[in-house]
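K.L.:
Whatever this is, show me its structure:
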Amino acid sequence: MQEAIMTNSIFKNKMLGVLLLAVLSLSACAKKDSSSVRVAGRTTNTGTTSGGGVSQGGTTTSGTCGTSSAGKIFDQYASPQFETQVKNFVSATLDPQSLGTVSGNINDRTGVDLFATFKFDSAGSLIPAESNMLIKIFDSYANQVYQGQVIQPYSVSFSQASEGMIDRNTRQFQVKFRDGYGEIIFQGAYDNSIAEGTVYYQNYTAVSGYQPASGTLGNFRMYACSLIK
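P.N.:
Reported below is the predicted structural model:
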């Protein structure tokens, strides 16, 4: 029994070591080029983990608008397929095998946090330069400490959107983020408290050994006052 535990510990340390080397050599610079507005990568911090990390429970319909600026991307059925879709999504900028396990359950320790602002003008058209999005993927490696380095979540961010529109009568909206790596589309509706819907993606490229992927990333939920401007 002790031998099995020791073997698992050695294997885990080796995996964290390989991941840390990848982080320091690749992700610290982030994936970015002149044709894109996307920045993707994983960084490390010196110190000890503070625990948690992912927004436990995410955004719910209880409480008041603005209680939290963080939303969630999740699977309403907590399907194992969610992890596959997340790994397919990041394959535009990262070898999916470098990502740990990710749960679609909104209450689990691992998961996906969403920070975003969608700014529209009085006619309902999106103002791209004032709209942005940050996805933080808290996989099973995030917040672990290896040789004094705390492994951070894998993040994908867009400093501005591409296009979008909102109908303030039906309270429905669609926003697209697009660059040289692909596009991400948020399609949803909102009320006086919550904005929610579905996130779709279509990759234009992929890392070596993979083909460009597309599909449904998951459901999203966020306080309307934080998202819709």
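
K.L.:
contacts and neighbour counts: CA atoms only from here.
P.N.:
OK.

K.L.:
Helix, strand, or coil at G66?
P.N.:
What DSSP: H, G, I helix; E, B strand; the rest coil gives for G66 is coil.

K.L.:
And for it, the neighbour number?
P.N.:
By the criterion of other C-alpha atoms under 10 Å, G66 has 15 neighbours.

K.L.:
looking at it, it is touching L227, isn't it?
P.N.:
No: when contacts are counted by C-alpha atoms under 8 Å, G66 is not listed as touching L227 (9.8 Å).

K.L.:
neighbours around D179, how many?
P.N.:
Counted with other C-alpha under 10 Å, D179 comes out at 19.

K.L.:
distance between stretch 77-94 and the chain's centre?
P.N.:
Relative to its chain's centre, stretch 77-94 lies at 10 Å (C-alpha atoms, centre = their mean, to the nearest Å).

K.L.:
Buried ones in that stretch, by neighbour count?
P.N.:
F82, E83, Q85, V86, K87, N88, F89, V90, S91, A92, T93, L94 (16 or more other C-alpha atoms under 10 Å).

K.L.:
which ones are touching Q202?
P.N.:
Counting by C-alpha atoms under 8 Å, 6 or more residues apart in numbering, Q202 makes contact with F89, G182, E183, I184, P212, A213, S214, G215.

K.L.:
to compare against the first, here's another:
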Amino acid sequence: MKTSFFNKSVMGILVLVALSLSACAKKESSATRVAGRSNTPAVTQPNAVNSCGNASMNVGKIYDYYNSGSFESQVKSFISATLDPQTLGTISGNINDKTGIDFFGAFKFDSSGNLVAGSSTVLIKIFDSYAGQSYNGQVIQPYQVEFSAAASGTINRNTRQFTVKFSDSYGDIVFQGQYDGTLAQGNVTYQNRTAVNGYSPASGTLGQFKAYTCALIQ
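P.N.:
As a prediction, the model looks like this:
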């Protein structure tokens, strides 16, 4: 099916707005998020150190277990701290769909179960319906939210439960879950402290997450 001139024009305007607003989330410190659509092709982001034998195992998923219609709404509410959510395309909560959320995390804990905040990171890649399309000779990249350091967290190696919080002036995002010898999984919640013009700070459950333990828990 051909894309009409009108649809191309609308997509172009939305993408240009998204790219221009990426500067709203400039990196101010090691714990401040960097958000935007990259101008360079997306590449697999291997964690710095982990025991996974395959690089593809570094990729985790944030999804909606029930695949409800609220997933897209929650994703757009989450990014409204740094971007007008109307500039995102559609996003599926189905873990197997083309659109959705990938994440690359590394949660490092010391022997006492406390998070080593400066060595704990997360990169969230939101693949909306625009990602992968071509516009003016460039491939549109996913919208990314990255934290290069965490704020706080703990792990209980007996019950195999953990909590990790990333925090900055835009808000908080929290990963809370459990793990076994294969998978780490749980819920991702967020609490925004700011919002772009026309919106109010939002909060809620972004979705469920699933990742290989060897990549996520360190």
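
K.L.:
TM value for the aligned chains?
P.N.:
The TM-score (TM-score structural alignment, normalised by the length of structure 2) is 0.89; 209 aligned residues with a C-alpha RMSD of 2.2 Å.

K.L.:
hmm, back to that, rebuild the contacts of Q202 of structure 1 as a markdown table, extending it with secondary structure and distance to D33 of structure 1.
P.N.:
Formatted as a markdown table, the contacts of Q202 of structure 1 follow (DSSP: H, G, I helix; E, B strand; the rest coil; distance: C-alpha to C-alpha, whole Å):
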| residue | secondary structure | distance to D33 of structure 1 |
| --- | --- | --- |
| F89 | helix | 18 |
| G182 | strand | 13 |
| E183 | strand | 15 |
| I184 | strand | 17 |
| P212 | coil | 18 |
| A213 | coil | 20 |
| S214 | strand | 21 |
| G215 | strand | 24 |
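
K.L.:
among the residues you listed, who's most crowded?
P.N.:
F89 (25 neighbours).

K.L.:
Can you tell me what it aligns to in structure 2?
P.N.:
By TM-score structural alignment, F89 of structure 1 lines up with F78 in structure 2.

K.L.:
Looks like its match contacts Y190 (just checking).
P.N.:
Yes: contact criterion C-alpha under 8 Å: F78 of structure 2 and Y190 qualify, at 6.8 Å.

K.L.:
Just the element for F11 of structure 1, please.
P.N.:
helix 2-25 (DSSP states H and E).

K.L.:
now swap in V75 of structure 2 and tell me
P.N.:
Using DSSP H and E, V75 of structure 2 falls in helix 70-79.

K.L.:
Tell me how far the most centrally placed residue in structure 1 lies from V199 of structure 1.
P.N.:
In structure 1, the centroid-proximal residue (C-alpha atoms, centre = their mean) is I135; its distance is 2.9 Å. Look at I135 of structure 1 and V199 of structure 1: by C-alpha to C-alpha, to the nearest Å, they are 11 Å apart.

K.L.:
any idea which of the contacts of Q202 of structure 1 is closest to P153 of structure 1?
P.N.:
Set against P153 of structure 1, the nearest of the contacts of Q202 of structure 1 by C-alpha to C-alpha is F89 (15.0 Å).

K.L.:
just the strands in structure 2 please.
P.N.:
Taking DSSP state E, the strands of structure 2 run over residues 34-37, 60-63, 100-106, 121-127, 134-135, 138-139, 143-147, 152-156, 161-168, 171-179, 183-192, 203-212.

K.L.:
The fourth one vs structure 1, average offset?
P.N.:
Its match in structure 1 and strand 121-127 of structure 2 itself, once the structures are fitted together, sit a mean 0.2 Å apart by mean C-alpha distance after the TM-score superposition for structure 1.

K.L.:
Could you tell me where that strand falls in structure 1?
P.N.:
By TM-score structural alignment, strand 121-127 of structure 2 lines up with residues 132-138 in structure 1.

K.L.:
what distance separates the matching stretch from the centre of its chain?
P.N.:
On the basis of C-alpha atoms, centre = their mean, stretch 132-138 of structure 1 sits 4 Å off its chain's mean C-alpha point.

K.L.:
related to what we said a few turns ago, shared neighbours, F78 and Y190 of structure 2?
P.N.:
Shared contacts of F78 of structure 2 and Y190 (C-alpha under 8 Å, 6+ apart): S203, L206.

K.L.:
surely L126 of structure 1 meets T117?
P.N.:
No: judged on C-alpha under 8 Å, L126 of structure 1 makes no contact with T117 at a distance of 10.7 Å.

K.L.:
And those two? Which one has more around it.
P.N.:
L126 (24 against 19).

K.L.:
List the contacts of that one.
P.N.:
F118, K119, F120, E163, G164, M165, I166, V175.

K.L.:
again, but for K136 of structure 1
P.N.:
Contacts of K136 of structure 1 were listed using C-alpha under 8 Å, 6+ apart, and they are V112, D113, L114, P153, Y154, S155, V156.

K.L.:
now it, nearest residue through space, not along the chain?
P.N.:
In space, and not counting its chain neighbours, K136 of structure 1 is closest to S155: 4.5 Å by C-alpha to C-alpha, 6 or more residues apart in numbering.

K.L.:
Now do the same for that neighbour: its match in structure 2.
P.N.:
So, by TM-score structural alignment, S155 of structure 1 is matched to Q144.

K.L.:
State the number of residues packed around its match.
P.N.:
By other C-alpha under 10 Å, neighbour count at Q144 of structure 2 equals 22.

K.L.:
Roughly how far does it sit from S120 of structure 2?
P.N.:
17 Å.
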